[in-house]
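Undergrad: 3D, please:
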Amino acid sequence: MKNMDTIKIVQGDITTAEVDAIVNAANSRMLGGGGVDGAIHRAAGPKLLDVCKKVPAENGVRCPAGEARITEAGNLTAKYVIHTVGPRYGVDRPADRLLASAYQNSLDLAVSHGCRSIAFPAISCGVYGYPPKEAARIAVSVCTQPEYKEMTKYFYLFSEKMAAIWATALSLTGM
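TA: Coordinates of the predicted model:
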């Protein structure tokens, strides 16, 4: 099966994704926030915040940049929420490696929990300022690695412009 057959670009709301795991572009505290993080917390309800508070923290940090944590999904249709923290562009270095790590660690957690499908947002492309074309290239590069070929990966992108950027990055893989 071609990798492209297991990657889908969706313009829409990630909180409605019918997948095993939804990836949250979280902040390091994992207690909700704005953008995708806030939308996922609102849709999942208070149970998500309760389970996030149980994740061990060191100096308030539950998930450092580039890492990922998995929790139950509250009221979402997904079984899990995988919280990952992408880099703040121009601040956290090396940004490209941290972003790739955020995707890879999310996928590895999904695999280890038996997930067959996962939905990603455009990690770090909101207030963290990552250039979307570069972020899409990194995301697609990680998601097309052979070890993830059996998992269906969705990129849920809110705007038509972002969906087009991700579709272009996927088409450039030659798959």
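Undergrad: Please make it C-alpha for all contacts and neighbour counts, starting now.
TA: Noted.
Undergrad: what's the spacing between residue 133 and residue 164?
TA: Taking CA to CA, to the nearest Å as the measure, residue 133 falls 10 Å from residue 164.
Undergrad: so residue 77 makes contact with residue 16?
TA: Yes: contact criterion CA atoms under 8 Å: residue 77 and residue 16 qualify, at 7.3 Å.
Undergrad: Find residues that contact each of the two.
TA: Overlap between the contact sets of residue 77 and residue 16, as judged by CA atoms under 8 Å, 6 or more residues apart in numbering, is nil.
Undergrad: Who are the packing partners of the lengthiest helix in the chain?
TA: When the chain is parsed with DSSP state H, its longest helix is helix 95-112. If contacts are counted by 3 or more CA pairs under 8 Å, 6 or more residues apart in numbering; DSSP states H and E, helix 95-112 sits against strand 68-72, strand 80-84, helix 132-143.
Undergrad: neighbours of the residue lying closest to residue 109 once chain neighbours are set aside, just the number please.
TA: Distances taken as CA to CA, 6 or more residues apart in numbering place residue 70 nearest to residue 109, at 7.1 Å, with adjacent residues excluded. A count of nearby residues for residue 70, using other CA atoms under 10 Å, gives 21.
Undergrad: Alongside the first, I'd like the structure of this one:
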Amino acid sequence: MKIEVIQGDIIKVEVDVIVNATNSSLLGGGGVDGAIHRVGGSKILEDCQKIRNRQGKCKTGEAVITTAGNLPAKKVIHTVGPVYNGGQRLEKEKELLANCYKNSLELAKENNFKSIAFPNISTGIYKFPRELAAQIAIKTVKENTVLEKVIFVCFDDENYKIYKNYLEKE
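TA: The predicted model follows:
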């Protein structure tokens, strides 16, 4: 498996499937979630609404898959990262974040995809410490090598440097 880190916008990355760091409602929001829904178009929201009607909200750490609409990817995997609570439930939060990556990889494998792009899950408004989130993301992906290519797409310079450093140490 090849692991890369790039700085850029996940909605422009050409892979089989991109991952959306969403909220439990699956109805769009800010950050990467809002961008994916805006650019991907109404088909993504329609799929998300069907999933909600079938199963209710998406729980933290779980993942669901929809069309990619107007995006260059074939599909979008939506996963709900944990909200960082100042470390009061740190072990549980770490486990839930790892589950976002594990469950997304498993869904990609089930759909016979070979490449996936991840954003920096939970490091924005959910305030997960960036260094710790990068360690968890990279470790989890390496322990679950089921695809040919994984790209970590960092929107900002800080996350890009953190991921790049961790990947170079490995």
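Undergrad: ok, back up a step: would JSON lines of the helices and strands packed on helix 95-112 of the first structure with distance to residue 48 of the first structure be doable?
TA: Shown next, in JSON lines, are these (distance: least, CA to CA, whole Å):
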{"stretch": "strand 68-72", "distance to residue 48 of the first structure": "7"}
{"stretch": "strand 80-84", "distance to residue 48 of the first structure": "9"}
{"stretch": "helix 132-143", "distance to residue 48 of the first structure": "25"}
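Undergrad: what's the closest of those to residue 24 of the first structure?
TA: Set against residue 24 of the first structure and scored by CA to CA, those come closest in strand 80-84, at 4.7 Å.
Undergrad: quick one: that closest one to the second structure mean distance?
TA: Mean deviation of strand 80-84 of the first structure relative to the second structure after superposition (mean CA distance after the TM-score superposition for the first structure): 0.3 Å.
Undergrad: Give the equivalent position in the second structure for the residue nearest to residue 109 of the first structure.
TA: Counting by TM-score structural alignment, residue 70 of the first structure lines up with residue 65 in the second structure.
Undergrad: can you tell me which residues contact its match?
TA: So residue 65 of the second structure contacts 75, 76, 77, 78, 107 (CA under 8 Å, 6+ apart).
Undergrad: Any quick ChimeraX command for the buried ones out of the residues you listed?
TA: Per 16 or more other CA atoms under 10 Å, the buried members of these correspond to this ChimeraX selection:
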select :75,76,77,78,107
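Undergrad: of the contacts of residue 65 of the second structure, closest to residue 27 of the second structure?
TA: Nearest to residue 27 of the second structure, judged by CA to CA, of the contacts of residue 65 of the second structure is residue 78 at 10.6 Å.
Undergrad: quick revisit: for the residue nearest to residue 109 of the first structure, give its distance to residue 168 of the first structure.
TA: The gap separating residue 70 of the first structure from residue 168 of the first structure is 30 Å, by CA to CA.
Undergrad: same check, this time on residue 71 of the first structure
TA: Residue 71 of the first structure sits 32 Å away from residue 168 of the first structure when distances are taken as CA to CA.
Undergrad: Looking at those two, which one has more neighbours?
TA: Shown here are residue 71 of the first structure and residue 168; by other CA under 10 Å, residue 71 has more neighbours (17 against 14).
Undergrad: So that one is in contact with residue 80, correct?
TA: Yes: with contacts counted by CA under 8 Å, residue 71 of the first structure reaches residue 80, the gap being 5.7 Å.
Undergrad: which ones are touching the residue of the first structure most remote from its centre?
TA: Largest separation from the mean C-alpha position in the first structure: residue 59, at 23.8 Å (CA atoms, centre = their mean). With contact set as CA under 8 Å, 6+ apart, residue 59 of the first structure has no partners.
Undergrad: likewise residue 47 of the first structure?
TA: Residue 47 of the first structure makes contact with 73, 74, 75 under the criterion CA under 8 Å, 6+ apart.
Undergrad: Likewise for residue 145 of the first structure?
TA: Shown in contact with residue 145 of the first structure (CA under 8 Å, 6+ apart): no residues.
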